[in-house]
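Q: need a structure here:
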Amino acid sequence: MVAKIIDGKAISEKMRAGLAKEVSNLVRHMPKPGLAVIVVGDDPASHVYVRSKAKQTIEVGMESFEYQLPASASEHQLLDLVATLNNDERVDGILVQLPLPHHINAEKVLRAIAPAKDVDGFHPLNVGLVATGSGGMVPCTPLGSMILIKSVRDNIAGLNAVIVGRSNIVGKPMAQLLLQESCTVTIAHSRTADLPAVVGAADILVAAVGRPEMVRGTWVKPGSVVIDVGINRVAAPDGKSKLVGDVAFGECLDRAAAITPVPGGVGPMTISCLLQNTLRAATARRA
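A: Presented below is the predicted three-dimensional model:
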């Protein structure tokens, strides 16, 4: 058995094409949806990611608003900008690019975003709504991961799902989404006793622990679906660097039924889900 490679890039492109059609229909009778992205500091990776978000936002027919603050910007300045965007009728979604400089309390900033414009799904109100199955904005990476899972196995009710990683951004909301699909869910992490055995029971494995190739092929249950959320830069044999996930991809190809690559798996889905959340926010606000 050779695992099916789940092509997140192709799935996300199809998803954005559908969003573009929805936006085109929407703007016939209301203003374009608008996404505002705030980046603080000069981290090159953050700026590359923000440019990609802006490009894809415009491609689907939405308005893109980008705000760049210097690394020396105060927490008060950032909070003032968030408050301004909360009251800006052109803006339907607000995203603050993480990480923030150490002198800024990220949790305080994320709580300041209006829940209706919280397209990242990090505000406590949205977290609670998702946890109780009552709606709310779903964080983009877990939402994208679920779409990839359902692309290869539509009915997952009753399956054992294991998430390696307990972050508020991926692990915990991923567990809520899987519970809503009637999976039996285990959240594991780097300190779980006998982690290989726990992983080995997974029909669906979501790796989001942030350690390069931590999950070995021998851990993976034959026939399982493996979603690798990790993005880690490591040294390559040629002296350069390369991106790898949290799963030893090559070792899993003859064990898993389906697996996401890194790059080209979960990553492209995150931006597409951000745009989907923005469209959803715009529709709800302007209904």
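
Q: Going by C-alpha atoms from here, please, whenever you check contacts or count neighbours.
A: OK.

Q: Arg28 sits in which helix or strand?
A: For Arg28, there is no host helix or strand (DSSP states H and E).

Q: number of nearby residues for it?
A: The burial count assigned to Arg28 is 9, neighbours taken as other CA atoms under 10 Å.

Q: if I pick it, what's in contact with it?
A: For Arg28, no residue counts as a contact, taking CA atoms under 8 Å, 6 or more residues apart in numbering as the criterion.

Q: same deal with Gly128?
A: Taking CA under 8 Å, 6+ apart as the criterion, Gly128 is in contact with Gly136.

Q: how close does it sit to Pro115?
A: Taking CA to CA, to the nearest Å as the measure, Gly128 falls 11 Å from Pro115.

Q: Show me what the host helix or strand of Arg285 is packed against.
A: Here Arg285, judged by DSSP H and E, is contained in helix 266-286. Packing contacts for helix 266-286, counted by 3 or more CA pairs under 8 Å, 6 or more residues apart in numbering; DSSP states H and E, involve helix 8-26, strand 34-40, helix 44-59, strand 93-96, helix 140-152.

Q: So which of those is nearest Val262?
A: helix 8-26 (9.7 Å; CA to CA).

Q: Packing partners of the closest one?
A: For helix 8-26, the packing partners by 3+ CA pairs under 8 Å, 6+ apart come out as helix 266-286.

Q: thinking again about what came up before, can you tell me which of the helices and strands packed on helix 266-286 is most buried?
A: strand 93-96 (a mean of 24; mean count of other CA atoms under 10 Å).

Q: in the next helix-or-strand element following that one, what counts as buried?
A: Using DSSP H and E, the next helix or strand after strand 93-96 towards the C-terminus is helix 106-112. The neighbour-count check on helix 106-112 (16 or more other CA atoms under 10 Å) flags Ala106, Val109, Leu110, Ala112 as buried.

Q: still on that earlier bit, determine the angle, from 0 to 180 degrees, between the helix holding Arg285 and helix 140-152.
A: For the pair helix 266-286 and helix 140-152, the angle between their directions (axes from the mean of the first three to the mean of the last three CA atoms, to 10 degrees) equals 110 degrees.

Q: Here is a second sequence; please produce its structure as well for comparison:
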Amino acid sequence: MAEAKIIDGKAFAAGLRSRVAEGVAALKASHGVTPGLAVVLVGEDPASQVYVRSKERALVELGMNSFDHHKSADMTEADMLALIDTLNADPAVHGILVQLPLPKHMDTQKVLARIAPEKDADGFHVVNAGLLATGSPGATIPCTPLGCLLLIRDVLGRDLSGKRALVIGRSNIVGKPMAQLLLQADCTVTMAHSRTKDLAEECRRADIVVAAVGRAEMVRGDWIKPGAVVIDVGMNRIPAAEEGKTKLVGDVAYDECAKVAGAITPVPGGVGPMTIACLMLNTLTAACRAAGAPVPAEAVA
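A: As a prediction, this is how the structure comes out:
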């Protein structure tokens, strides 16, 4: 059997960002509105600083406004909630993103719940989760699952009806919303997790496998149905062959699975670039909704 098609998330994300930039320019021209995202970073976590810088750079590149709020780790929860209230009330801010993790003295759920649902750029608010779960219009879709769905449709086409899909992992950030998106696309969806019995057999039935369980190379080649589409959300660091070095791998044993799958995302370069591109898309979508303008087609499940 031929090697799997490698799903180039980096190239797809570049195309999506280009389309978002066109949407930003069109919204400015038609309504005089510039989409704006407020990014709140508390503390000095190095990984968070890298993520935030890349998000802020992307906003500027696409012609959006970036409102940066970098706060010290001793910021009080009360001050954080007051900042979110201010951003909620600011008409120039269409999306709010609080970079996680927050310091331990802050209640993450309380902070995220304070964000106005229509400005929830990450799609984590319980109102957006409820809208997505009930198939109601107006949901902001979490960035990583939305990116996965766009990649799946790029391979299989928009019509996914009747496909068997397996989502491995049940997090509120990826697993649960991913399952909801696939259900809305008329797939037959199974959710698996750490306590699933005979996970390999569940995988062998699936036309689409989305692995988001956080365990390095857990999904093996002999688990994959020939020709299946495999989307690997995992990002795990493991020791490399060279002593003292590490390498980045996904939740899928890539070399094994690529021999069986029809299409597969690599790590890195697969799902990762889609997350920031979809954050830009969500910010544009929020600005369109606020202005009463048509939303981008890709932002609607």
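
Q: Quantify their similarity with the TM-score.
A: The TM-score (TM-score structural alignment, normalised by the length of structure 1) is 0.98; 287 aligned residues with a CA RMSD of 0.9 Å.

Q: what's the straight distance from one end of stretch 231-245 of structure 1 to the other?
A: 5 Å.

Q: likewise stretch 148-168 of structure 2?
A: End-to-end distance of stretch 148-168 of structure 2 (CA to CA): 13 Å.

Q: Repeat that for stretch 106-117 of structure 1.
A: Across its full length, stretch 106-117 of structure 1 reaches 17 Å end to end, with CA to CA as the criterion.

Q: so stretch 271-286 of structure 2 corresponds to what in structure 1?
A: The alignment of stretch 271-286 of structure 2 onto structure 1 (TM-score structural alignment) covers residues 266-281.

Q: How far off centre is the matching stretch?
A: Centre-to-centre, stretch 266-281 of structure 1 and its host chain are 8 Å apart (CA atoms, centre = their mean, to the nearest Å).

Q: What is the mean deviation of that stretch from its aligned residues in structure 2?
A: Superposed on structure 2, stretch 266-281 of structure 1 shows a mean distance of 0.7 Å to its aligned residues (mean CA distance after the TM-score superposition for structure 1).

Q: if I pick Asn232 of structure 1, what's in contact with it?
A: Asn232 of structure 1 makes contacts with Gly210, Arg211, Pro212, Leu243, Val244, Gly245, Asp246, as judged by CA under 8 Å, 6+ apart.

Q: Lys247 of structure 2 and Pro239 of structure 2: what is the separation?
A: Note on Lys247 of structure 2: its distance to Pro239 of structure 2, by CA to CA, is 6 Å.

Q: thinking again about what came up before, quick one: buried residues of the helix holding Arg285 of structure 1?
A: Of the residues in helix 266-286 of structure 1, those scored as buried under the neighbour-count criterion (16+ other CA under 10 Å) are 266-282.

Q: ok, now stretch 71-83 of structure 1?
A: For stretch 71-83 of structure 1, the buried set under the neighbour-count rule, 16+ other CA under 10 Å, comprises Ala71, Glu75, Leu78, Leu79, Val82.

Q: quick one: stretch 87-100 of structure 2 to chain centroid distance?
A: Its chain's C-alpha centre lies 18 Å from the corresponding centre of stretch 87-100 of structure 2 when counted by CA atoms, centre = their mean.

Q: Read off where that stretch ends up in structure 1.
A: Mapped onto structure 1 using TM-score structural alignment, stretch 87-100 of structure 2 spans residues 85-98.

Q: what's the matching stretch in contact with?
A: With contacts defined as CA under 8 Å, 6+ apart, stretch 85-98 of structure 1 is touched by 31-40, 46, 50, 82, 110, 113-114, 116-120, 277-279, 281-282, 285.

Q: Stretch 69-81 of structure 1 now?
A: Outside stretch 69-81 of structure 1, the residues that reach it (CA under 8 Å, 6+ apart) are Ile38, Val39, Val40, Gly41, Asp42, Pro101, His103, Ile104, Asn105, Val109, Ala112.

Q: Need these in TSV (columns: distance to Arg166 of structure 1).
A: Shown next, in TSV, are those (distance: CA to CA, whole Å):
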residue	distance to Arg166 of structure 1
Ile38	26
Val39	25
Val40	26
Gly41	27
Asp42	29
Pro101	23
His103	25
Ile104	23
Asn105	21
Val109	22
Ala112	24
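
Q: In terms of distance to Val198 of structure 1, which of those residues ranks first?
A: Proximity to Val198 of structure 1 was ranked across the contacts of stretch 69-81 of structure 1 by CA to CA; first place goes to Asn105, at 35.1 Å.

Q: Contact partners for the closest one?
A: Glu75.

Q: next one: Pro261 of structure 1
A: Contacts of Pro261 of structure 1 (CA under 8 Å, 6+ apart): Ile5, Ile6, Asp7, Asp228, Gly245, Phe249.

Q: The first one -> structure 2?
A: Taking TM-score structural alignment, Ile5 of structure 1 has Ile6 as its aligned residue in structure 2.

Q: Could you tell me how far the residue lying closest to its match once chain neighbours are set aside is located from Val60 of structure 2?
A: On the basis of CA to CA, 6 or more residues apart in numbering, the spatially nearest residue to Ile6 of structure 2 that is not a chain neighbour turns out to be Ile264, at 5.3 Å. Ile264 of structure 2 is 31 Å from Val60 of structure 2, where distance means CA to CA.

Q: ok, now Ala29 of structure 2?
A: In terms of CA to CA, Ala29 of structure 2 sits 17 Å off from Val60 of structure 2.

Q: Secondary structure added to the contacts of Asn232 of structure 1, as CSV?
A: CSV is the format used below for the contacts of Asn232 of structure 1 (DSSP: H, G, I helix; E, B strand; the rest coil):
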residue, secondary structure
Gly210, coil
Arg211, coil
Pro212, coil
Leu243, strand
Val244, strand
Gly245, coil
Asp246, coil
